[in-house]
Each structure stands twice: as structure tokens, then as C-alpha cells.
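In: Only the shape, not the letters, is given here:
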């Protein structure tokens, strides 16, 4: 087949919101035209269809550090981005009442210091802690200490030091972020069509989608369709019947209520997750308000009681009534089927406990660009995409299950269920390996890393029975002196950093070039 005739000439994105425009923006960068520059030489159109009559979920306001690489790849100006999305900085997540009532720990972005003899710094900390005289492992996490003191400054360039041994992400208004990326994409040639899809045409024989028809009669044809229609999964399930892996046995929360409230001081550079009797509550601080939500199991608490729990734990005056959401945790059996690729909530759902929603969108569209097909959508590309996304979803799934499974709580039926439930073999292996000798097994290098697993294992109170024998090869006295130097350097560095709110105010007051 002639490559010219087999090339993708039109990509149709079904659905707007964060997922739709996060797909459109990088595709516009690849196939679009620079504002004021020459026309697109590739000859591939990008059309996004969205309807004002169909709302978006819009609760994905907390992110992972991958959002920075995404923004940087688009060439976004940081100050402009933070102004227009009402963003704040995020150094990690504070967990309250997970593990047991009164428990409090932090999952910070970045490590706990440089590796020693090819072993994690935390592994060596475990050894010294057993011998006594060591502060909490969290005091060797720069991000955690910054969050504890409400400090922020971006990592400094230069050789490794306490001033750059951390990472960060953002909190932002998801609706404003979608609008920001819409302006970016449209300026680079993406065609936005307003309307509701009422019919889908497929090709006889192989079932490839050929066009969608809008309520006003317009017919929009395409070669590759990206389903960003959210929980409706209009194409991937409604047309392709891709199927769904239901994970509610392991993650029983199936409902959420979300409500913003007035902001309060201080403006904290972290997300807060507080466990309740039948789920947990998020708190996401933005410049103009605070986002809140209660994720819960409807089998263990009524919607009315869940609403009362949410509203009684706000730290500012509510701005409206809670908005109800329903979901089923799981993953499409095929995220890419024929010429339809599902990205965002249409591909699957994992509760936002570790802020993975937008990160999965980024990985989804990045993998699509890397494996970009021609009109045939050859099976080997489809299979590789599905393999990557399945592996990542399952790895994140296990990381989230870990929060529930390692609980010592028995104060409600919900927590007793979580303690006793069976778990995936992959996670059981990871827990058993850590319990035996403090080793962390990473099954997906594109997901959470070793230090994140250490944060959860130790934060939830799991202590290993034994230790890696290689750790004993390091002399304890100089090792302890090394940890003391790091501890002092971190404390001094954090003390010299500005207040988070003050740094943010100065940044958004600047103007991009």
C-alpha cells in the first residue's frame, strides 16, 4: 500500500474536558501550525467534538510531577499557566487516619537521599533505626520537610544537593486548565466542533469507525478516533464493546461527592487525604478556593451520611452543594480497539487517592504519539499500546490497594472488609518481599518508584522482619555521620526557602516573555 494513501489524515477527538484537550494540545504540536507560521506540512487535521450539554467530571485537580514535563514539552510559560489555572504547588500528599486513627504520614515527591552501595538510602535508614537514635525517615525527604514548614522554591540547578533533591507538581482548577489547553490547541489548528453525537458509522467487515453524526445533522469523518467521552465511553464501549475489568472487589469505593469551599490560610503546598469510616476525603488548596471531596463505598454509608461527613470536615465556608459522582473502578479490556483509542475516564477509572488521573492521560497520549499508526492500525501497535497501559493501570491499582489493605483499623465494617479482602498476586508478592527483608519490588518503572513504596509501607506501619544482608557491609559509624550531615543540610536548606504563598504570589505577579 502506498504510504501516502495509508497515512492518517484526520484525527477526531470525542469529548473535551481535561482529557480531550490534553490529547489535542500535543497532537496540535506534532501536526499543527505555529500561530502566524506556515501551514501544517503533514496534512493531518485534528477535530475535537464537545458538547456544552454534557458536563465533565472535573475533580482531577491534583497532579503528579509528570504534569511538569507535559507542560514543558508544550512550551507553556509557568507563570502564565499558574495565573490562568489558579494553580498552587504540590510537594506530595499528607495522609491522616490511614493505617489507624491518629496516624499521619507524608508521601513526598523525590527521594530520601542518594543511594549507598547500590541500595536505597531508606534501606540503610532501616538498619540504623533498628539500632536506635534515628529520627523518622521522613526527615530525610526534602519535599516532606518543605511541606511540613509550608515552604517552596523550585529545585536549583547544579550538582546534587538538598536544594534539588525533590520534585513537585501542581494543584489547579481542571476546568480552567482544559480551557487553557483549548486556546493553545485551537491556535495551532485544532478544529473545535460543538455538538452532541447521536450516531456512529462503522465500516462493514472490520468495524472501524468511519464517522460520527451530530444532533444537527453534521457528519464528521475521521481515520483515527480518540475517545475522551468520560464514563460514557461512547466509542470504546458503546461501539467497540471492548469490555471492562471490574476491580471493585479490591477497591470498593464507588461514589464521591465534591464541593469547593472558601480558601483558608495557610496556603499549603500539598494535598491532604483523610480517611473516614467508609472512605476518605481530599483537600486540594488553590489560589481562589479549596477543592474538597468524599470518596466512599455506597455499600457502607448512605449518600446523605456521606454528605454530612464531607460538609462537617470543611475548613472554609462551602461554595454550593456537593456534586454527586458514581464510578466503577477498573480498566477496559482493550484500551485501543480497531481505530478507537480511549484516553482518560473512558479507558478506566482509579480513585484519585494518588492523583493519577491526569498522569494516565499524559502516558496515554504520549504512548499514542510514540506508536502512531497509519489507517490500518496494525495489530502489533495496538497490542503494544494495550500492554503498556494495562501494566501501568495494574501497577497503580496495586499501589492504591496498598493504602487500604495494610490498615489496622477495625472501627467500621468498611475497614474490616479492607483488612480481610484478598488482593492481587502481584501486590501480595510486593508486600511479602518487603515484610521479609525490607526490599521493594517495582513491577512497572513508569509508575510509582521505590521511595514512594517505602513511604507507604513505613507510613502505614509495616516493619520488615529482616534486612538485606548487603546493608551490613557498610560500617555503621560513618553511615550514621553521613545521615547526620544530610539531616542538617536539609534543615538548613528548607529554613532558607520562602513561604509557599509568598513565592506563589511573586510568581503569578510576573509576566511571561
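Out: Great, that's in hand. Here the structure is a predicted model, which means the values were calculated and not measured.
In: C-alpha only now, for contacts and for neighbours.
Out: Noted.
In: quick one: the residue nearest to residue 328 when sequence neighbours are not counted from residue 25, how far?
Out: Nearest non-adjacent residue to residue 328, counting by CA to CA, 6 or more residues apart in numbering: residue 254, 5.7 Å away. Computed as CA to CA, to the nearest Å, the residue 254 to residue 25 distance reads 31 Å.
In: Neighbour count: these two, which is higher?
Out: Ranked by neighbour count (other CA atoms under 10 Å), residue 254 and residue 25 place residue 25 first, with 26 against 18.
In: got another, please set it beside the one above:
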């Protein structure tokens, strides 16, 4: 980062997951001699802390900031995650898994699922999930790490984690402070702007002191103290497309070995999450307040938890959260970048909140300002973050829009809603030819869209015609081989519970957790 120029003091405002991810990341990018980094947070201001599930890019982030997997899992009571199970999002009672990683490998340069679609039209019965090792392993309660050998079925796998977000922030704080980040525990009473260029000059603290900086990262959550209150950047409300605006979080006891996937169960006014940790289970209800009161939502969640298992004991009172789905009109303005909830929120359905933090940090490092105000790259950054959030928005909308919960007001409304043109195009490409390669794919790519579109949307009318060029008997044999390879590989895997036991052992056996 030799071009940092006039930026010599980076101020991070707010702690929590976003703040300490930012501190750990930039303390790795810069040495203390290159950049002074200060994080200011108040013990009086709580953090949201409901995001405990992640998606595979988190493994890369941990490597970048220098946190090995074993340390992270033991410090955060974490478990492994191979995907997300969606219950009742198609017809009530139906379930499918959105697995991480790929389905079978391309054949003759054509996407694997095109051959599966062709075979289904010829009467082939095997479900698509049988060709995803992550899916087969998740259902069996197994886990193993991805390999680099393309001949090994595990090369198609990917994984993420469930963890206690507050413990993850604590771990990253230790990492950041160990690299010289200074923490200031103060409440911010005001933001002072430069009278000449309108940039942030300093923060007014509750002890009467001021904290000056060159560039500021806003990690103040939904409030957006810097980007919104001080700099006046507005907010694009996406409630029209994603109307959920409330959530309740409730921890319960662990009553079984943690499963290696998140569960999202559709309910009358939204959906319920279940996130298994080593020491407890995270539960919650994301809902639309137009269709249910807060009290009723809490009653419904507690009733569902009680019905789930006699050992499912509530550990704390329900915690309520209010939000508006959408994003900042600009994620970066003047000498400020919004990271985390201050830049927007798209609800936790596909565990993307922590991903958007790390994506924002990586893009910020790649476009770090050459001076206090660097408008061209600030606009570029805002454009990149906007496109990422719009892609995630479309992915989330599809879950709601493709439901078949007929006769339930929320779900009827979502099924008949007007959707963005970008999603219409994706749905038409899938309907006509089974295509799930779309423009601007970054985080959610072909196998991700394929999982939810087959899981909820059913079979498309057509498939890639190039799949018809393969001899039918050859195609059937290759499908059989991939299916059997997934089944056999999963059978040989250790259980998820045994892997977690190995992780927590002081001197783990060889082969291990530094994935």
C-alpha cells in the first residue's frame, strides 16, 4: 500500500463484528509505521449480534487476517457449515439444501446439470442433491475438508462456519490490538466536518476531547452515524422487494450433536433460523410486522422451539431487532466508507451480512484513497458495493417469490409481487433452457442459483442443447459414476461431531484443521 499518500491515520467508528473485522484486516494490510489505526467504541452501545452463520468466503478472510481455523473455532464455539436447508419454501413440508461447492463436474465443456436435466426428461429419478458431496455429507452429519486433487470428489466441496459473532469480534480484537490498533472507549457526541471540503475532520468525544483522523470507517450499525447523520448520504429502501422488517433472536441449549448446516424454516409471517454452535443453538424468527405482532411472533417462536425437542431449553429472553432492508445510496463518500449495517442490510436469509463486511473491506483496500478525498475511486467503490448488494437482493427475492404456500397472505403477496427486471431475466433463462449462469455473478454463481431454482422452482422446460450431443449410454454411466462417488466419499468421511472433538483437542492428530 505504498500509494496511501496523505492518509496516515485510519479511524474506525464502532466495534462489534464489522469494527473488529475492519481493524484486524487493515492492521494486516498496513504496518504500524505505515498507518495509525484507532477504533473508538462505547460500552453503552450494544451490537446487533444475530449473525452467526457465514458463507465460504469467510475462510479466505480468516487466512488474510492471520487467524487459523482451529483457533477461530475454539475461540468462538464454532461449527462447520456445508450449506443451508430450506424447509417449507416450496410446498409446506418440502425441504431442500442449498449446498456449498459444486455439483458434478462439467462434461465435454457443458455444465453438469444440463445432462441431469436431459436424463430427467428420459425418466432418470435421482435427485440433483445426490450429485453434491456437500449436500450428501450434510444430510449424513459428516464433514471433511476440500482437497485440490480434481480426481477426489472432495475437490467439489466448500465450507463455511457457524460461530458466536460476539466471540468472533473478541478474537479479532485480540489480533488487531496485538498488531498495534489502539482502542478508545468513548461515546461520540458529535462529528466535526471540515469547513472547506465537507469531509470529516474529527469526532467529539464525551470526555471533551476530539479524535482527528484522515479517513473514517463507519461501523455504527443501522444508525450510520458518519455516513448518514453527518455526511447526509441517503438510503434506498428495498422493502418493496424484501418486506421483512423485524427479527427475534433466542438462544437455546444444545440437545444433539451440531448438524453441519443452517436451517431456515418458512413460517406464516416469515421464516425461522436454526444455527448450531458447540455450546448452544442460535434460533430466531425473521418476519413482516404487517402480518404478525411482535408478541405473537415471540409466542410462535417459543412454541416452535418447545415443540422441536424436550431438551430445547431457552437460555435468555427473546431479543428484538428492527430494520429496513436496503442500502446506502453511496457506500463511500468524502473520506468515509460505510462497512457492515451502516452500508445496508438485506436480512440474514443466506448469511450474507458478514460476507458484505469482508467484501467491502477487500474492495476498500483495492481502492484505498490517494488523498483525504478521492472522488473517482469513492464512486467506483460505491458502484461495486451496489452491484454486489443488488445481486444478493435478487437471490433473496427469489426464495420468497418462488414459494408455493398458497392461501397464506404474506406468501401469496410475495408470489405475485413485481420483481426487478434483473431477476426476471434470470428466471426466464432458467425456465427456457435451465441456465443459471447470469450477468455480474460474484458471490452467488451457477451452482448456488441452480440449488434454489431446482429446490423451489422445479424443472425448467429445456436444457443446454449441447448436452444432447453425448451418447445416452455414456451420459447415464457418467451420471452413475458421479452419484456413486459422492455416496462413497460421504460414507468414508468422519462425523461432524468427531471433527469438532478433534478441533477442541489440545494436540490434534495429523491432517487437520488448517484448511
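Out: Received the coordinates, thanks. All values reported here derive from a predicted model rather than from experimental measurement.
In: Mind checking the TM-score on these two?
Out: Here the TM-score for the pair of chains, by TM-score structural alignment, normalised by the length of the first structure, is 0.96; 503 aligned residues with a CA RMSD of 1.5 Å.
In: that older thread, so who does the residue nearest to residue 328 of the first structure touch?
Out: Contacts for residue 254 of the first structure (CA atoms under 8 Å, 6 or more residues apart in numbering) come out as 248, 295-298, 326-329.
In: which of those residues count as buried?
Out: Taking 16 or more other CA atoms under 10 Å as the criterion, what is buried in the contacts of residue 254 of the first structure is 295-298, 327-329.
In: wait, which of the residues you listed is closest to residue 494 of the first structure?
Out: Of all those, the one sitting nearest residue 494 of the first structure is residue 295; the distance, using CA to CA, is 33.4 Å.
In: So which bit of the second structure is the top helix by length along the first structure matched to?
Out: Scanning the first structure for the longest helix, with DSSP state H as the assignment, gives helix 379-405. Aligning helix 379-405 of the first structure against the second structure (TM-score structural alignment) gives residues 375-401.
In: Check stretch 490-509 of the first structure too.
Out: Going by TM-score structural alignment, stretch 490-509 of the first structure sits over residues 486-505 in the second structure.
In: now do stretch 335-342 of the first structure
Out: Taking TM-score structural alignment, stretch 335-342 of the first structure hits residues 331-338 over in the second structure.
In: re earlier: which members of the buried ones among the contacts of residue 254 of the first structure define the maximum pairwise distance?
Out: Greatest spatial distance in these: 298 and 329, 13.3 Å, computed using CA to CA.
In: what residues do those two have in common as contacts?
Out: Common contacts of residue 298 of the first structure and residue 329 (CA under 8 Å, 6+ apart): 253-254.
In: Next up, the contacts around the residue lying closest to residue 510 of the first structure once chain neighbours are set aside.
Out: Leaving aside its chain neighbours, residue 510 of the first structure sits nearest to residue 79 (6.7 Å; criterion: CA to CA, 6+ apart). Applying CA under 8 Å, 6+ apart to residue 79 of the first structure gives the contacts 507-512.
In: Next step: these restricted to strands.
Out: Secondary structure assignment (DSSP state E) places none of the contacts of residue 79 of the first structure within strands.
In: ok, of those, which come out buried?
Out: Among the contacts of residue 79 of the first structure, those classed as buried by 16+ other CA under 10 Å are 507-508.
In: any idea how far the most centrally placed residue in the first structure lies from residue 11 of the first structure?
Out: Closest residue to the average C-alpha location of the first structure: residue 356 at 1.8 Å, with CA atoms, centre = their mean. Noted for residue 356 of the first structure: a distance of 26 Å to residue 11 of the first structure, by CA to CA.
In: Please apply the same query to residue 403 of the first structure.
Out: In terms of CA to CA, residue 403 of the first structure sits 39 Å off from residue 11 of the first structure.
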